[in-house]
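>>> just a sequence and a predicted model for now, questions to come.
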Amino acid sequence: MFSTFAIVITLLLLMFFAYRGYSVLILAPIMATLAVLLSGDFLSSIPAYTDVFMAALSGFLLKFFPIFLLGALFGRLMADSGAATAIANTVVEKLGASKAILAVILVCAILTYGGVSLFVVAFAIYPIAKDLFKAADIPKRLIPAAIALGSFTFTMTALPGTPAIQNAIPIPYYNTNVFAAPILGIIGGTIMFIGGWLWLQSRAKKANAAGEGYGQHDEEDVGGIGTAEKQTEVLSTHQTSFNIAMIPLILVIALNALLTYAVFPSMDFSGLQTQFPELNIAGSLGLWSIIISLVVACVVIIVLRIGYWNNLQKTINRGTYDSMLPIFNTASEVGYGAVIASLAGFIIIRDSILNLTPDNPLISEAVAMTTLAGITGSSSGGLSIALSTLGEDYLRMAVAAGIDPELMHRVAVMAAGGLDTLPHSGAVITLLAICGLTHKQSYLNVAMVTMAIPLISVVAVIILGTMFGSF
């Protein structure tokens, strides 16, 4: 009883202090230790940190560090080469200021689906979005929701092949790949895109009818982060064409698909299994595909812009450093989850979640993923905690119920992209700061397009998957 109480208390404290701006790097080990102490097991508090917390943290780094590193590096290369700006300008030019909301959504979607970090996208696109919305006289308060819809939703969790870390996390647990349940993913992504776009269009029309335009804004930075103009430094002053800019993005998806469906299936890995007997090849192939694709894309964009980089070394170093905080934040949350899972009280919570819908683990899984994502304020953090503690159980339940692990993969990722943008979410706080807006001004619309509508799409995918299986 005390152990279960300790878990609930520390989860609430984690959420509270994260909202107040405290780093998860220090919060996670403190809350994990506090949970052990409140459970009455004083002697285990230090071993729980050194042997359980750190073992889980290092295990997560072992699996996913290359993807975080390469993803951040690729995003920085795209931004500093001028490729991201070239893509944005072309889309805006084709659609025009009259379709400002759609233009911002599509630009963000193209970049994030191609592998560019959502934070890099937010910094790079905000100046363009600001000018577009001002020209169309659309309230500035809708900019964060438009950027979030294109960056935080369907391209992050639903569309097959997306190299987002959220889509990679279930791979070693379910022995799947980033293209899991592709048609269902496209259906879910379409619901998010169309539903979110229509919502924002309706808000813009309502504002226009009420006489509300872009508004008066001094464009000052909020929360100490600074506006995108101050933060973004495009190191290449040479024009990048749209066609050249798109090559690395297409490579990431196309090469990933080629490796997943053609190259790896035709290879004999028996010798590799003999050399590395503990290697889970089925659970590694999906990760290897992403790693190879991102490496090739990074090399290609560097080569394509040879002679135009003002400071390639600085870009590479910045991209490398950009990966550090996200990977260690997520790994720390995984460490916290491992300590929680080791407590006696977790058995009660685990059994309650697993038995929520014993005949359909998809529903139970969705509830677990989105709840933990909401508590941690992070889709990758919630997904990692849930799968590291319950992944084996869900795989066993799926097999027993005749459910394709690919369907479990897609539902897990999409559900983690539900409540992950509660007000304390680091992504939301950062996005609002970039745009120079507050929760009061913009959060309602952000919540609609990143939580309410994505959760509707999850329900739709669960219903379709239950009726027709994975496809």
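In hand now; what should we look at?
>>> when you work out contacts or count neighbours from here on, use the C-alpha atoms and nothing else.
Fine.
>>> the nearest residue to Leu304 once chain neighbours are set aside: how many residues sit nearby?
Once flanking residues are discounted, Leu304 sits nearest to Ile244: 7.7 Å by CA to CA, 6 or more residues apart in numbering. Counted with other CA atoms under 10 Å, residues neighbouring Ile244 total 15.
>>> for the helix or strand containing Ile244, buried residues please.
Taking DSSP states H and E as the definition, one finds Ile244 inside helix 242-258. Buried positions in helix 242-258, judged by neighbour count with 16 or more other CA atoms under 10 Å: 242, 245-253, 255-257.
>>> ok, stretch 287-296 next?
287-295.
>>> helices or strands up against the helix ranked longest in the chain?
What stands out as the longest helix in the chain, according to DSSP state H, is helix 312-341. Where contact means 3 or more CA pairs under 8 Å, 6 or more residues apart in numbering; DSSP states H and E, helix 312-341 is packed against helix 24-38, helix 54-80, helix 379-401.
>>> how far does the helix or strand following it sit from its chain's centre?
Sequence-wise, the next helix or strand downstream of helix 312-341 (DSSP H and E) is helix 345-354. Chain-centre distance of helix 345-354: 26 Å, with CA atoms, centre = their mean, to the nearest Å.
>>> equivalent analysis for stretch 207-226, please.
That offset, for stretch 207-226, works out to 27 Å (CA atoms, centre = their mean).
>>> another one to put next to it:
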Amino acid sequence: MGSTLAILLSLVLLMYLAYRGITVLLLAPLMAALAVLLSGDAGFLLPIYTNTFMSALSNYVLSFLPIFLLGALFGQLMADSGAANSIAQYLVRRLGDKHAISTVVAACAILTYGGVSLFVVAFAIYPIAKDLFQAANIPKRLVPASIALGSFTFTMTALPGTPSIQNAIPIPYYGTNVFAAPGLGIIGSIIMAVGGLWWLQSRAKKAAAAQEGYGEHPEDAVDSDDDRKEGLTIMPVALALLPLFLVIGVNALFTYGIFPGYDFSTVTEKFPSINPKNTVGLWALIIALVVANASLVLIRLGRWHNLRETVNKGIFGFMLPLFNTASEVGYGAVIASLTGFVIIRDFVLNVAPGNPLISEAVAMTTLAGITGSSSGGLSIALQTLGSTYLEMAHAAGISPELLHRVAVMSAGGLDTLPHCGAIITLLSICRLNHRQSYANIAMVTMVWPLLAVAVVIALGTMFGSF
């Protein structure tokens, strides 16, 4: 029991200190060490650090480094090429300020579904969203929730083929791919998108009835017109969309067309440790991102302001998110090695003994909420319980594809609690605070996504994966 309390204390401190702004790179090993010390295993602290924490961290980096690297580079290329801005401006011209909320959500959704980092999207879309909301006289406090709905919800966890890191994490654990359970993913996406849009539109109407308006925001003057115009290259929207289509299309081509008929016998002979079933999903995504990055470079060849600077900025930008998540995986591995974890594991697994999907959803969303990170919570949960859930699923006749989709969608439930780093960054970009905007962010990023998970679990239990 003492070891279990030590684990819970370290989790609470991890959540609290992350909210206070301390980096997870430091918190993860420190909180893991605290749990070890309080569990009475002080004599094994250094072996646990070198053999458990660092081993899990390095294995995660080994598996997902190319996804983080190529994704960050792609986002930077999309931003600096002007492609992201061209797509956003096209939607503004087509939909206008009369549909300001829908325009912002659609712009964010297209970019994130195409593989652009949600942080890049937030920076790119905020100036446009601010102007749209001001022209439509919609309260600025709804801007963060609109960006979050398009970036942090259905395109991150539910839409089949989305190249988000969250959608890639279960692949080596379940032997799936990013298109897992496409029909259920689409249903979940519709619930999140329609429900979130309805909520935001209803808040806008309520504000209009109260004559609230856009509001007085002196902080908007901080935005320099020169800064906003710099680098906003005009690109034909068809060319701007091409790399996004390539991410999804090339991924699908290799996932469903090339790899299923490929003979991997020579590969497994040379690399006997490789299980193609557990890696082809990652290989397809890597190839798709390489092709999309190359296409962006070629499209703007000779017209880049400073291609070397763009590439360097994109490459450097991947390291912090990768090692933050990898550190959380190391923390999860240490926690799983402690005797007190058995009580926690058995409790979670027995939430719904007859349906591992419910237990999995509880585990994923709880850990995502504690860590304030969907990728971090998902990684910890799969590191500690992934093999167990796969065995339970096989015993219950549940497909790994359904496990994959429920896991990813569940991780996108409570991940946006107030201490979430992405939420803090988004509010900072929009120059707003939790008091002004968090309630609406929570509604579109937690309430509707959790409802979508419940529906997907119910449909998956009745009809299986589709």
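Received it, and whenever you're ready, just let me know what you need. Because the structure is predicted, anything quoted here is derived from the model rather than measured.
>>> quick one on the thing from earlier: dump the helices and strands packed on helix 312-341 of structure 1 to TSV, plus mean neighbour count and distance to Ile87 of structure 1.
Below are those laid out as TSV (neighbours: other CA atoms under 10 Å; distance: least, CA to CA, whole Å):
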stretch	mean neighbour count	distance to Ile87 of structure 1
helix 24-38	21	34
helix 54-80	22	10
helix 379-401	21	27
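>>> how many neighbours does the alignment partner in structure 2 of Ile403 of structure 1 have?
Aligned by TM-score structural alignment, Ile403 of structure 1 pairs with Ile398 of structure 2. Close neighbours of Ile398 of structure 2, defined as other CA under 10 Å, add up to 20.
>>> what's the match for Asn177 of structure 2 in structure 1?
That one, Asn177 of structure 2, aligns with Asn177 by TM-score structural alignment.
>>> residue in structure 1 matching Gly43 of structure 2?
In structure 1, Gly43 of structure 2 lands on Leu43 (TM-score structural alignment).
>>> distance check, its match against Val413 of structure 1.
According to CA to CA, to the nearest Å, Leu43 of structure 1 and Val413 of structure 1 sit 37 Å apart.
>>> hmm, back to that, which among the buried residues of stretch 287-296 of structure 1 gets closest to Ala84 of structure 1?
Distance to Ala84 of structure 1 across these (CA to CA) is lowest for Leu294, with 16.2 Å.
>>> and the match of Ile403 of structure 1, what is it in contact with?
For Ile398 of structure 2, the contact set (CA atoms under 8 Å, 6 or more residues apart in numbering) comprises 464-465.
>>> give me that answer again for 6 Å
By CA atoms under 6 Å, 6 or more residues apart in numbering, no residues touch Ile398 of structure 2.
>>> with Pro160 of structure 2 instead?
Counting by CA under 6 Å, 6+ apart, Pro160 of structure 2 has contacts 179, 182, 185.
>>> surely the first one and Leu159 touch.
The reference is to Phe179 of structure 2. No - here Phe179 of structure 2 does not reach Leu159: they are 8.1 Å apart, not a contact under CA atoms under 6 Å.
>>> mean shift between the longest helix of structure 1 and structure 2?
By mean CA distance after the TM-score superposition for structure 1, the fitted helix 312-341 of structure 1 averages 0.4 Å away from its aligned residues in structure 2.
>>> what's the answer for stretch 183-195 of structure 1, then?
Mean for stretch 183-195 of structure 1 is 0.2 Å (mean CA distance after the TM-score superposition for structure 1).
>>> now that stretch: how far from the chain's centre is it?
16 Å.
>>> distance of the closest residue to Asn360 of structure 1 other than its chain neighbours from Met78 of structure 1?
Counting by CA to CA, 6+ apart, the nearest residue to Asn360 of structure 1 once its immediate chain neighbours are dropped is Ala401, at 7.4 Å. Ala401 of structure 1 sits 44 Å away from Met78 of structure 1, taking CA to CA as the criterion.
>>> sorry, back to before: and the contacts of Pro160 of structure 2, which is closest to Gly150 of structure 2?
Gly185 (15.5 Å).
>>> what's the burial count for the aligned partner of Ser378 of structure 1 in structure 2?
Alignment note (TM-score structural alignment): Ser378 of structure 1 maps to Ser373 of structure 2. Neighbours of Ser373 of structure 2 under the rule other CA under 10 Å: 27.
>>> tell me if I'm right that Ser373 of structure 2 and Thr416 touch.
No - counting by CA under 6 Å, Ser373 of structure 2 sits too far from Thr416 to count as a contact (7.4 Å).
>>> in structure 2, what range does the longest helix of structure 1 match?
Residue span in structure 2 matched to helix 312-341 of structure 1, by TM-score structural alignment: 307-336.
>>> buried residues of the matching stretch, list them for me.
307, 310-311, 314-315, 317-318, 321-336.
>>> show me where the stretch 51-200 of structure 1 has its helices.
For the stretch 51-200 of structure 1, the helices defined by DSSP state H, counting those that start in this stretch cover 54-80, 83-95, 100-113, 118-136, 143-152, 154-157, 165-168, 171-174, 182-209.
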